[in-house]
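>>> Okay, predicted coordinates and the sequence, questions at the end:
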Amino acid sequence: MSWTVNSIKVESRSGSTSLSIFANGRMQAPVYVLLEARKDGKPYQLTSNDLTRVKITNYHTDEPLSGSFRYSSTDLGYTAPFPSSSKSDKTVDESHEQAEDRLISAYQTHTLYVFSTQIGDIRIGASILQPDNVLVTTRSGSNDSSIYIDAKPRPYYTLDDVKFEREDTADGAIHGSIGSFPVSLKWDQDNYYLTSKKYPFKMASVYGTQQNGQGEVGKQHCYAIVEDNTVTNWCFVWPMGSAQSKKVGSATSAIGEAYANIRVNQKGEHVLTVTRWKIQGKMAAWPPVWSYWCYFDIYDIYGNEKRFYLDRSDRHNLLHLKENQPWSQAAVSDNGLPLDGHSLEAGFEPVPLGPDGTPDLEALGMKPSA
């Protein structure tokens, strides 16, 4: 005998029958479908294959959601409770774990996620098709349950809605040698922190950086290495996350391995960190080098996104945030990333040599330590 469903209901995380989401195609309302099944007269746990028969429906028609309102079994990570200052919505802040404990205690719970790409509203329910082709829905008898979902206009970000703050973060020196000459290279770190004045940021998709550093650990997430007289400015955009130490520098510099450990993401997980790291020595001391324009799409905790561009002045010594693209289409290289004109893509400059065949310190912008 095949299994049957005695009960099917829908509930929200908070128990509320009315929810709001932003109509951005990413924010999701978790919908708990509570099921009670039996087989051969005994309680039956539906398998993952059985659960594919569960559909989120238009409550009034029993038709699976389609059009601007849709659902998925995948949590995209944008399920934070809709922002509200009213006391009546306090229950929306109930933790995911608390809600699941309450629901799972009585039913088998299957979670699906509703989202919308357009402004509008809908009353949703659920259905499951039994193996005997009987459709059981949340409109039938004691199963009657539904959730009203209102997809509201998404907010749009401008420069007025964010802060991009520069910090004089740290300085230090890297010690090495060229031939018999000891060399001490001073470095200076400025971090820039991007925060939201509206809703906390969650993640960013960054373009222009060399995420793997073209094989160099110390150049991971770097988008520019640009010469400024006798020093070189390196620019990084770091993945958002908790505070951590990052190794910057090169294994192939004119003095061999030359690394420093710097701190990033000190302002918390909801802040994007950009770093300008200045080190003594011209570009020829740090092959390979590259220089791209950098931009990113940043998303808040509700999935609302904004594209920002990083501009620069004083040969990348100072960094600036822009809303508009600061380069022409002609700057886009074969790999789809826009070169910013300061150096050749993955350029290798020859290291100047002195009369004795060792690297010319003065030409590299370096001096022997006293």
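Great, that's in hand.
>>> For the rest of this, base every contact and every neighbour count on C-alpha atoms.
Fine.
>>> ok, longest helix in this structure?
helix 96-104 (DSSP state H).
>>> ok, and what's touching the following helix or strand past that one?
Scanning forward in sequence from helix 96-104 by DSSP states H and E, the next helix or strand is strand 108-116. Residues from elsewhere that reach strand 108-116 (C-alpha atoms under 8 Å, 6 or more residues apart in numbering): 21-36, 45-46, 51, 56, 68-75, 103, 151.
>>> Taking their axis directions, strand 108-116 and helix 96-104 sit at what angle?
Strand 108-116 runs at 130 degrees relative to helix 96-104, counting by axes from the mean of the first three to the mean of the last three C-alpha atoms, to 10 degrees.
>>> Please, where are all the strands along the stretch 251-370 of the chain?
Remark: strands assigned in the stretch 251-370 of the chain by DSSP state E, counting those that start in this stretch are 256-264, 272-280, 294-300, 305-313, 318-322.
>>> most packed of those strands?
Mean neighbours per residue, mean count of other C-alpha atoms under 10 Å, is largest over the strands of the stretch 251-370 of the chain for strand 272-280, with a mean of 24.
>>> A further structure is provided below for comparison with the first:
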Amino acid sequence: MTSAINWEVTDFKIQGNDFVLFSNGRMQVPANVLIRAVNPVDSSVYTLTAAELARIQLIDYYVPGRELADGWKYTATENDFAHTMPGVKSAGHEENDVKNEQSKRYWVSTTKVETKLIGTRIQQPNGIWITTHSDHYDSHVTLRGSAAVHYNMNNVEFTREDTDQGNDWDQDNYYLTSKVHPFKKSELSGYHSPNHPNLGMRNAMKFWGGPGTGKRSTFTHYIWEMGPTTRVDRGLTHYDDGSGTHKPHKVNMVINERPYAMCFTRLSIKGYPGYSQNWWYNSWLRILDIYGNSGDFNLPRVSHNHLELTSRNTVSVAGSPDDVVFCDDHIPEGDLMPHGHC
């Protein structure tokens, strides 16, 4: 490593509160590194550039020779999940009052249920590594990974509401809520996108009522992003190529009426035989609470008239109903199953 100025560290430490965090790979807690450096030629204060500060690494205090790893990660980017455990008051940001001291804040996460002492290190331009586990500098923060919450049908509620109706249509909203910690966001797979050319079928997962089914009504199941209460226009407005129907039927529906909840809708409209072939997606979702704990759920095609939710890919491990899902697992694209028979 080379530098225009051969600076050297004169003070180096890591500080922060001793935190507990969920071992879900998403919850983050802060660790602050403080550093001072000088130009060894004349002992003048040297101010590290942003690029030089970014070379600061976090380490296992007991393994100072390599960067933090083995289920522990850190980043300079803060996410939007809570940074303190339930019932713990936020500690706030520590102030840096020492003259000429610079700071670098990192956010640490883990997938391990264990206690870890976190130190830090930086390599000077002369190639020497400076660590906080040495005779000159000795500091660490203690972090403890606590078992993550995994959501399944035992710790959530899935409820139906008679939301609204008209002369020839009926709307039921369904809500997925947590029995543990409030839900924050979701990742969805297997549905018509919010930009689908068929306005009335945007966010739709399943459709019943095609020719030959014997149904005198159409039934559409929708899935919604979490958010504030709003109204959307859906129904039999267009065909899938975006062209208008000969007899459009638009319903202005209210959704997301519950806070911290995932919303779904079953919409039935009478008197539209032959509008479309039946189709459905193999839809599923990942729900995340305010701490980053998660659970995966399927929305199987069981009935045209109601929605059903089941835990996804459940495996019994040591008496636990489900495997824990960590943040590095990604949801694949949903599979569209057109012209199905349900």
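Great, that's in hand. Quantities reported herein were computed from a predicted structural model and do not represent experimental measurements.
>>> which stretch among the strands of the stretch 251-370 of structure 1 comes nearest residue 336 of structure 1?
Among the strands of the stretch 251-370 of structure 1, strand 294-300 comes nearest to residue 336 of structure 1, with 11.8 Å by C-alpha to C-alpha.
>>> show me the contacts for the alignment partner in structure 1 of residue 190 of structure 2.
When structure 1 is aligned by TM-score structural alignment, the residue opposite residue 190 of structure 2 is residue 208. Contacts for residue 208 of structure 1 (C-alpha under 8 Å, 6+ apart) come out as 223, 292-295, 337-338.
>>> Kindly report the same for residue 75 of structure 1.
Here residue 75 of structure 1 is in contact with 28, 113 (C-alpha under 8 Å, 6+ apart).
>>> Roughly how far does it sit from residue 115 of structure 1?
11 Å (C-alpha to C-alpha, to the nearest Å).
>>> for residue 335 of structure 1, same thing?
For residue 335 of structure 1 relative to residue 115 of structure 1 (C-alpha to C-alpha), the value is 34 Å.
>>> These two: which is more packed in?
residue 115 (24 against 6; other C-alpha atoms under 10 Å).
>>> Residue in structure 2 paired with the more buried one?
Counting by TM-score structural alignment, residue 115 of structure 1 lines up with residue 109 in structure 2.
>>> same question, residue 139 of structure 1
So, by TM-score structural alignment, residue 139 of structure 1 is matched to residue 133.
>>> since we're on its match, how many residues are nearby?
21.
>>> Could you do residue 118 of structure 2 as well?
For residue 118 of structure 2, the number of neighbouring residues by other C-alpha under 10 Å comes to 25.
>>> swap in residue 51 of structure 2?
8.
>>> Just give the nearest non-adjacent residue to the match of residue 115 of structure 1, would you?
residue 28 (4.8 Å; C-alpha to C-alpha, 6 or more residues apart in numbering).
>>> show me what contacts the one you found?
Contact partners of residue 28 of structure 2, counting by C-alpha under 8 Å, 6+ apart, are 21, 78-79, 81-83, 107-109.
>>> check which helix or strand covers residue 231 of structure 2.
Using DSSP H and E, the element containing residue 231 of structure 2 is strand 230-238.
>>> ok, back up a step: show me which of the contacts of residue 28 of structure 2 are buried.
Buried members of those, scored by 16 or more other C-alpha atoms under 10 Å, are 21, 78, 81-83, 107-109.
>>> which of those residues lies closest to residue 235 of structure 2?
Nearest to residue 235 of structure 2 out of these is residue 81 (C-alpha to C-alpha; 35.3 Å).
>>> Tell me if I'm right that the closest one and residue 291 touch.
Yes - at 5.2 Å, residue 81 of structure 2 and residue 291 qualify as touching, with contact defined as C-alpha atoms under 8 Å.
>>> Would it be right to say that residue 218 of structure 1 lies in a helix?
Yes - applying DSSP: H, G, I helix; E, B strand; the rest coil, one finds residue 218 of structure 1 inside a helix.
>>> That one -> structure 2?
Under the alignment by TM-score structural alignment, residue 218 of structure 1 pairs with residue 200 in structure 2.
>>> residues contacting that match?
Applying C-alpha under 8 Å, 6+ apart, we find residue 200 of structure 2 in contact with 233-238, 250.
>>> Take these and write them to a markdown table, including distance to residue 273 of structure 2.
Below are these laid out as a markdown table (distance: C-alpha to C-alpha, whole Å):
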| residue | distance to residue 273 of structure 2 |
| --- | --- |
| 233 | 21 |
| 234 | 18 |
| 235 | 14 |
| 236 | 11 |
| 237 | 14 |
| 238 | 15 |
| 250 | 16 |
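>>> Kind regards, and thank you for your time.
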